[in-house]
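K.L.:
Everything below, folded, please.
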Amino acid sequence: MDNVKLLNRTDTKFIFNSATLHTFLESCSNKYKILTINNKTISSYRTLYFDTTSFDFYNHHHNGKGNRFKVRIRKYVDSKLCFLEIKNKIKGRTIKTRKTINDFENQLSYDSLKFITSVIHDLKPLEKKIWNSFDRITLTNEELKERLTIDLNLSFEIDGEKRTLNDVVICELKQERVNRSSPAFTLLKSLHIRPSRISKYCIGAGTLFHQLKKNRFKIKHLQLSKLTTQLN
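P.N.:
Model prediction:
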């Protein structure tokens, strides 16, 4: 797994209905190894996203800014490992910087803020925005240095309000550089699944905070609504 951590990488995302998942996994079985931890092939994750009061991170993504950030705390529920993570999208690449912390912080600590400002130099005050939970299957191909994450059972919540994406799978292919001859690309194309630009944070925030502009995400929301039996 260390060979395919890919903290500096390209990401290609795909979304499809969970009814397709079994077929896709069977097709992948001779190309990728499934990550197994303590005899489990599905791991649970919980994430807390932060943004400025005016949702700068969300708006930068919505407006297509070339150099943009996401700040989150992510917990690996089964192992109880917790990380403060900063994702920087720049020139088509994703650079992830992270540090281990003890647990979630509803209000970022001094040490956490110091770490964040070492990466985002003109940082405005941050506040918690949304919680996100999902289950993940991870596939790896060490020879190609590829990692494929398959997220399902996604939900978003804040202050007692919750939205669930039933039947939606978000698949993300992580590579050193985009390789469209990758087995994953070929298999997904054979299933008529095309790359899709999507952000879990932006989908969740756009769904829970109705005041946010979402013109450029409208097609994504419609696509997700078609894939799911319920978005409530």
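
K.L.:
CA only for contacts and neighbour counts going forward, please
P.N.:
OK.

K.L.:
So which residues of the protein form helices?
P.N.:
With helices called from DSSP state H, the chain shows them at 21-28, 56-62, 110-117, 183-190, 200-208, 218-227.

K.L.:
I'd like those laid out as a markdown table, including distance to residue 75.
P.N.:
Listed next are the helices of the chain as a markdown table, based on distance: least, Cα to Cα, whole Å:
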| stretch | distance to residue 75 |
| --- | --- |
| helix 21-28 | 25 |
| helix 56-62 | 21 |
| helix 110-117 | 15 |
| helix 183-190 | 27 |
| helix 200-208 | 15 |
| helix 218-227 | 25 |
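
K.L.:
Dump these into a markdown table; add mean neighbour count and distance to residue 86 as well.
P.N.:
Shown next, in a markdown table, are the helices of the chain (neighbours: other Cα atoms under 10 Å; distance: least, Cα to Cα, whole Å):
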| stretch | mean neighbour count | distance to residue 86 |
| --- | --- | --- |
| helix 21-28 | 14 | 29 |
| helix 56-62 | 18 | 11 |
| helix 110-117 | 14 | 7 |
| helix 183-190 | 16 | 27 |
| helix 200-208 | 19 | 13 |
| helix 218-227 | 15 | 24 |
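
K.L.:
wait, doesn't residue 32 sit right on residue 143?
P.N.:
No - here residue 32 lies out of contact with residue 143, judged by Cα atoms under 8 Å, at a distance of 9.8 Å.

K.L.:
Let's compare: structure for the following, please.
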Amino acid sequence: MRPPSLDRFAPIGLEELVAESALLTRVDRKYVVPLAEASMLLERLNDGMRVLELGGLRDFAYESIYFDTPDLLSFRMAAQPRRRRFKLRTRTYLDTQASFLEVKTRGARSATVKDRIPYELSVRDRLTGDARDYAADALAAIGVEPRRASGLGATMTTRYRRATLVTADGSARATVDTGLRWDDASGATLSLPALAIIETKSGARASEVDRVLWRAGHRPATVSKYATGLAALHPDLPRNRWSRLLRGPFSDAAASTPPASTAHPTSLHQPAPHPEESSCVAV
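P.N.:
This is a model prediction of the structure:
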């Protein structure tokens, strides 16, 4: 299936987008929508919407490589969920070959902090010594023993194409991800070519994109590309938090993929954690 058409929207450049839609307080909502329906929903948006355009392109290839401990601490913090949790990944913009190391943490007061630093493209699938120090500092900030950073290894790679829309007044924006694919370190693969993940970012009031989705019967979904994808590929992992998606739109796609390995992905290349590390997490 072809991605939704963005031709009718006026373009906006990256600098202008950042300047106009720097939302100090925002509400994020995610929706999992059939790709064909996503195209129809975009047609219902008013003509004042603008789409990010760079070098003549309006959707861009993304690659994210996620890092986790041998016992999948990051995944399990999201699955339970814990008030304190983290996510560590390299994100690469494949069209420009720019790569960053990103860490997202949530502390005791549920405030999410996202930070990133430039990263060498050629080593984006592994962590350098400096990267482990960077991760250790982030873990310590949420009460996780910093030495756990020494066991972090590549667990999952996600790839997709992303288009970014912004309202005429810059008060809200939305991303539309298509061509969704997951590959984990055990060799298991999941592809969802018939689905789109739409994420909206707005202030206290719902955005136009939210209202269009709601009128069509779509409601926000609990979905994490890393955690939901890992649970879909490994049915032995905790999955209650994403059960509706895993029984629904993810189930048909998962059934068409090669059987997933029951081995946890990090167990293929990481040493076992120290026995005492199971008590290192502050919750």
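
K.L.:
who has more neighbours, residue 32 and residue 143 of structure 1?
P.N.:
More neighbours surround residue 32 than the other of residue 32 of structure 1 and residue 143, with 21 against 9 (other Cα atoms under 10 Å).

K.L.:
Trace the more buried one over to structure 2, please.
P.N.:
Aligned counterpart of residue 32 of structure 1 in structure 2: residue 49 (TM-score structural alignment).

K.L.:
go on, residue 220 of structure 1?
P.N.:
Aligning on TM-score structural alignment places residue 220 of structure 1 opposite residue 245 in structure 2.

K.L.:
Quick check: the gap between the residue nearest the centre of structure 2 and residue 254 of structure 2.
P.N.:
In structure 2, the residue lying closest to the centroid (Cα atoms, centre = their mean) is residue 225, at 4.4 Å. As judged by Cα to Cα, to the nearest Å, residue 225 of structure 2 and residue 254 of structure 2 stand 14 Å apart.

K.L.:
Pull the contacting residues for the match of residue 220 of structure 1.
P.N.:
Going by Cα atoms under 8 Å, 6 or more residues apart in numbering, residue 245 of structure 2 touches 223, 251.

K.L.:
10 Å instead?
P.N.:
Taking Cα atoms under 10 Å, 6 or more residues apart in numbering, we find residue 245 of structure 2 in contact with 32, 221-223, 228, 232, 239, 251.

K.L.:
would you turn the residues you listed into JSON lines with distance to residue 195 of structure 2?
P.N.:
Shown next, in JSON lines, are the contacts of residue 245 of structure 2 (distance: Cα to Cα, whole Å):
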{"residue": "32", "distance to residue 195 of structure 2": "7"}
{"residue": "221", "distance to residue 195 of structure 2": "14"}
{"residue": "222", "distance to residue 195 of structure 2": "15"}
{"residue": "223", "distance to residue 195 of structure 2": "13"}
{"residue": "228", "distance to residue 195 of structure 2": "14"}
{"residue": "232", "distance to residue 195 of structure 2": "15"}
{"residue": "239", "distance to residue 195 of structure 2": "20"}
{"residue": "251", "distance to residue 195 of structure 2": "12"}
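
K.L.:
Go through these and name the one nearest residue 127 of structure 2.
P.N.:
residue 228 (23.2 Å; Cα to Cα).

K.L.:
so residue 229 of structure 1 makes contact with residue 168?
P.N.:
Yes - at 9.0 Å, residue 229 of structure 1 counts as touching residue 168 under the criterion of Cα atoms under 10 Å.

K.L.:
For these two, work out which one has more neighbours and name it.
P.N.:
Set residue 229 of structure 1 next to residue 168 and count neighbours by other Cα under 10 Å: residue 168 wins out with 24 against 13.

K.L.:
I'd like the distance between the counterpart of the more buried one in structure 2 and residue 66 of structure 2.
P.N.:
Matched to structure 2 by TM-score structural alignment, residue 168 of structure 1 sits across from residue 195. Distance of residue 195 of structure 2 to residue 66 of structure 2, computed by Cα to Cα: 22 Å.

K.L.:
Which parts of the stretch 51-200 of structure 2 are strands?
P.N.:
Taking DSSP state E, counting those that start in this stretch as the criterion, the stretch 51-200 of structure 2 contains strands spanning 60-68, 85-93, 98-106, 112-118, 153-166, 173-184, 189-192, 195-202.

K.L.:
Adding distance to residue 138 of structure 2, write these out as TSV.
P.N.:
Listed next are the strands of the stretch 51-200 of structure 2 as TSV, based on distance: least, Cα to Cα, whole Å:
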stretch	distance to residue 138 of structure 2
strand 60-68	13
strand 85-93	8
strand 98-106	7
strand 112-118	9
strand 153-166	16
strand 173-184	24
strand 189-192	30
strand 195-202	25
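
K.L.:
Mind checking the ones you listed for the one nearest to residue 124 of structure 2?
P.N.:
Among the strands of the stretch 51-200 of structure 2, if distance is taken as Cα to Cα, the winner is strand 85-93, at 6.0 Å.

K.L.:
Mean per-residue distance, the closest one versus structure 1.
P.N.:
On superposition with structure 1, the mean distance recorded for strand 85-93 of structure 2 (mean Cα distance after the TM-score superposition for structure 1) is 0.7 Å.

K.L.:
What is the corresponding segment of structure 1 for that strand?
P.N.:
Residue span in structure 1 matched to strand 85-93 of structure 2, by TM-score structural alignment: 68-76.

K.L.:
do the same with stretch 124-136 of structure 2
P.N.:
Stretch 124-136 of structure 2 maps onto residues 105-117 of structure 1, going by TM-score structural alignment.

K.L.:
so which two of the contacts of residue 245 of structure 2 are the farthest from each other?
P.N.:
Across these, the longest distance by Cα to Cα is 17.0 Å; it joins 32 and 239.

K.L.:
Can you give me every residue that contacts the residue nearest to the centre of structure 2?
P.N.:
64, 66, 156-159, 180-182, 197.

K.L.:
again, only using 8 Å
P.N.:
Contact partners of residue 225 of structure 2, counting by Cα under 8 Å, 6+ apart, are residue 158.

K.L.:
What's the separation between the equivalent of it over in structure 1 and residue 54 of structure 1?
P.N.:
In structure 1, residue 225 of structure 2 lines up with residue 200, judged by TM-score structural alignment. Using Cα to Cα, one obtains 19 Å as the distance from residue 200 of structure 1 to residue 54 of structure 1.

K.L.:
Nothing else from me, thank you.
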